[in-house]
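**Student:** Structure for the following, please:
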Amino acid sequence: MQPTNPFRPTFGVSPTILAGRDSLLESFKLGLAEGPGSPFRALLISGARGMGKTVMLNEFEDAAAEQGWVKVRVYPDETMVHTLTNSTLPQAIQDQSGPSSKRILSGVSIPGVGQITAVANPDHSQPAPTLISRLRELAALLRGVGILITLDELQSADISQLHELATAVQDLLRDDVDIALVAAGLPEGIDRLLQHEGTTFIRRAERIHLGEVNHNDAVAMFRETTTAGGRLIDEQAAHLAAQISVGYPYSMQLTGSLAWARATLDKTDRIAVTQVEAVRGEVIRRMGMQVHEPSLHSVPDGELTILYAIAELSQDGAMVATGDIAALMNVKPNALSVQRRQLLRRGLLTVPKYGYLNFVLPYMREHLLNNPQHRPI
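**Tutor:** Prediction:
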């Protein structure tokens, strides 16, 4: 019987072994244990696509659950507050309190009295619930633990809805209620969102940017995950896998999964350099299919032209001067400003230093050069 592949190259799914995020997770656990005054009870996580933002939210939820906290997931659509107030939080309250106490006991026959029939509590004078009142009702049911609210894809949230959520959380924090809020999203989208006045509280949250996993942590992840799955990986193979995946959490899982599959086909229980090297091209191809293609789907021709220019000018992933890009496109540098700003907001480009641009996502250059049919005429 073949051992099960322990690598998980699926967006938002927690890996078998979490690489390079131990200190962040430990800080969060301490923040929950500290009390309402901890700065780690309001966190804002940013990072490129596939950098592990959703995975970190999953890990934070698990860590909170271990301490007995109740998790509440929020979805950034136009009904966010309504769903929280009238669906998500009432369900959490019911889970904590058991059967509702707002009904009169019924259906019981008592000798000498007769049949008692159930009726709803006739008191209709209660004010309509609000997000704040629902959160306070849930918090009142908890003893020594709190409420963790998580919000993914923050950049897609409606400003007014986000303002109402932030106001509610801040209100409870002011009264020393055990509550925490962790939100995650793309860097440029978050920056744009936080420019609005209604996001003041979110703006003051502890800001954490998820970058690439360092080489040694990546090597350790390949070793530990492979061992957990019931196989071994050679030291050189683990280093090569870390090199190919360039510290990008999604490509780390992808590289490990493909190398594991190659070992299965080769009928070996040990992953060697041969298996890792054999899947390099497939890692790049799948990164293009699963990461780059969706990222480029709605990019207009003017921005695509800039991306292709950078791909042509870049040498081994090196940053490219804006002036060189403009020269290749036969335009003045300031003519690129609007498209440049949009590409930064999309999380496709970064500014490694003034006057230069580079791709955020690994292997974007290879994907573009291998797919010239997408290039605008």
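
**Student:** Please make it C-alpha for all contacts and neighbour counts, starting now.
**Tutor:** Will do.

**Student:** which ones are touching the residue nearest to Glu137 when sequence neighbours are not counted?
**Tutor:** Counting by C-alpha to C-alpha, 6 or more residues apart in numbering, Ile93 is the residue found nearest to Glu137 once chain neighbours are left out, at 7.4 Å. Each residue near Ile93 by C-alpha atoms under 8 Å, 6 or more residues apart in numbering is listed here: 137-138, 141.

**Student:** got a winner among these for most neighbours?
**Tutor:** Leu138 (21 neighbours; other C-alpha atoms under 10 Å).

**Student:** close enough to count as contact, it and Gln91?
**Tutor:** No - applying C-alpha atoms under 8 Å, one finds Leu138 not in contact with Gln91, separated by 9.9 Å.

**Student:** What are the boundaries of the helices in the stretch 51-200 of the chain?
**Tutor:** Along the stretch 51-200 of the chain, the segments classed as helices by DSSP state H, counting those that start in this stretch run 53-66, 80-83, 89-97, 131-141, 159-174, 187-193, 200-203.

**Student:** one more, for comparison:
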Amino acid sequence: MFNKIIFLFFVILLIFKTLKINKQWETFVHGWYTPTDISDDYDNMKLYDALGVDKLATQEEIKKAYRKLSKKYHPDKMKDQSQNNRFNEIAEAYEILGDEDKRRVYDEQGFEAAKNMDTNKMNTDPSDHFSMYETFFGGGFKKEEIKKAPNLTIHIDLNLEQLYNGELFSVEFTRDVNCLRMDECIVKRKECSGKGYVTVTQQVAPGFIMQNKKRDDNCIDKQKGWKRNCSYCPNGMQEEQAVNLTLEIEKGMKNNDKIIFEKKGKQEIGYENGDVIFIIQTKKHKTYERINNDLHQFYQISLKDALLGFSKNIEHISGSTININKQSITHHNEILKVHNKGMPIKNTNRYGDLYIKFLIQFPESLTNKQKEVIADIL
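**Tutor:** Presented below is the predicted three-dimensional model:
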């Protein structure tokens, strides 16, 4: 009679396990029946301890524990950055225990078996913990990585006069844009894991699933594919479009300064538009060399002017003239500094300085009379 009672007891437990009536009963049954193919890393309490719940916890209790702990240990709230590992542990525990299928595999076969059910392993990409946090809370602490199409970079050659005076002009270029009726050519493909890749799932052993990514150019985004030979977009996903933009060259802009037009660049399906970036390149000037906000130039004078002094009007980059008056002896390679005659300093009312280096033009020969005069003077 006693043996029949025990037999009946085990039959009832087995029925509860098979029908999965209650997770607590299922865990209780696991206490009587544990599979033999458990991995060496098996620890049936490690993840439960990370969330501070017991093994009989319901899914609602697990979710509540994750909500509380992830807020408490989120890196944006923690002054001690060493606590980041605690946040990752909490997220990793919920990633498995919050999924009934993964939780079952974890209880039966251990951590590695549960982790291998998903290609995107959280221990290899900690940023996934933030993605899961965002999905769970629907906002709050945001660590968002925006997918963006490549930027279009265009170099423009400008002379010093344009950079001194400022200028407005138009630039026309072509960019790749999405086909106008691309939505008609997009089909749902669950196996697409992102742009250019599909996820292939294989069962390598009982309880062990391997997922690999393979190249597939027809995948354009997660779970989205491109319909080949789609009549709505006969030239493919992309087509060229002419764009005209007006550039404002500010006074005082420098070599390698950038003018950025946000989201005016290349388009790609599933991505935010790229930017158009114009990079200023300064043409070589026949008179001036620019060093930061200062201008440098050479100026030739005769030996007579060098000795006796001179007053000359010099044409300036602004289009006006400046008077140089020097009545003392001028030495070869001597430099004269003229204040506020350099380049405009961007976003100010100030200017750099102009540096004039004098080059003395010596006569190729002297007459005897000239030599006698010079000898008498010296």
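
**Student:** TM-score of the superposed pair?
**Tutor:** The TM-score (TM-score structural alignment, normalised by the length of the first structure) is 0.19; 114 aligned residues with a C-alpha RMSD of 6.6 Å.

**Student:** picking that back up, now distance to Glu224 of the first structure too, for the contacts of Ile93 of the first structure, in TSV please.
**Tutor:** Output for those, formatted as TSV (distance: C-alpha to C-alpha, whole Å):
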residue	distance to Glu224 of the first structure
Glu137	43
Leu138	40
Leu141	41
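
**Student:** nearest to Ser257 of the first structure, of those residues?
**Tutor:** When these are ranked by distance to Ser257 of the first structure (C-alpha to C-alpha), Leu138 comes first, at 41.8 Å.

**Student:** and the gap between the closest residue to that closest one other than its chain neighbours and Leu258 of the first structure?
**Tutor:** Closest residue to Leu138 of the first structure apart from its sequence neighbours, by C-alpha to C-alpha, 6+ apart: Ile93 at 5.3 Å. Ile93 of the first structure sits 44 Å away from Leu258 of the first structure, going by C-alpha to C-alpha, to the nearest Å.

**Student:** ok, now Ile159 of the first structure?
**Tutor:** 41 Å.

**Student:** out of those two, which sits in the more crowded spot?
**Tutor:** When neighbours are counted by other C-alpha under 10 Å, Leu258 comes out ahead of the other of Ile159 of the first structure and Leu258, with 21 against 18.

**Student:** Same question for the helix or strand the more buried one falls within: list its buried residues.
**Tutor:** Assigned by DSSP states H and E, Leu258 of the first structure belongs to helix 249-265. Neighbour counts using 16 or more other C-alpha atoms under 10 Å place 249-264 of helix 249-265 of the first structure among the buried residues.

**Student:** any idea which of those residues is closest to Ser295 of the first structure?
**Tutor:** Using C-alpha to C-alpha, Tyr250 is the member of the buried residues of helix 249-265 of the first structure that lies nearest Ser295 of the first structure, at 14.5 Å.

**Student:** and that closest one, how far is that from Glu26 of the first structure?
**Tutor:** As judged by C-alpha to C-alpha, Tyr250 of the first structure and Glu26 of the first structure stand 22 Å apart.

**Student:** Please, where are all the helices along the stretch 251-377 of the first structure?
**Tutor:** For the stretch 251-377 of the first structure, the helices defined by DSSP H, counting those that start in this stretch cover 273-278, 280-287, 293-296, 301-313, 322-329, 337-345, 364-370.

**Student:** which helices and strands does the fifth one pack with?
**Tutor:** By that I understand helix 322-329 of the first structure. helix 301-313 (3 or more C-alpha pairs under 8 Å, 6 or more residues apart in numbering; DSSP states H and E).

**Student:** Which neighbouring elements make contact with the helix it packs on?
**Tutor:** Under the contact definition 3+ C-alpha pairs under 8 Å, 6+ apart, helix 301-313 of the first structure sits against helix 322-329, helix 337-345, helix 364-370.

**Student:** again, only using 10 Å
**Tutor:** Judged by 3 or more C-alpha pairs under 10 Å, 6 or more residues apart in numbering; DSSP states H and E, the packing partners of helix 301-313 of the first structure are helix 293-296, strand 320-321, helix 322-329, helix 337-345, strand 356-359, helix 364-370.

**Student:** Which strands and helices lie in contact with the first one?
**Tutor:** Helix 293-296 of the first structure makes packing contacts with helix 301-313, helix 364-370 when contacts are defined by 3+ C-alpha pairs under 10 Å, 6+ apart.
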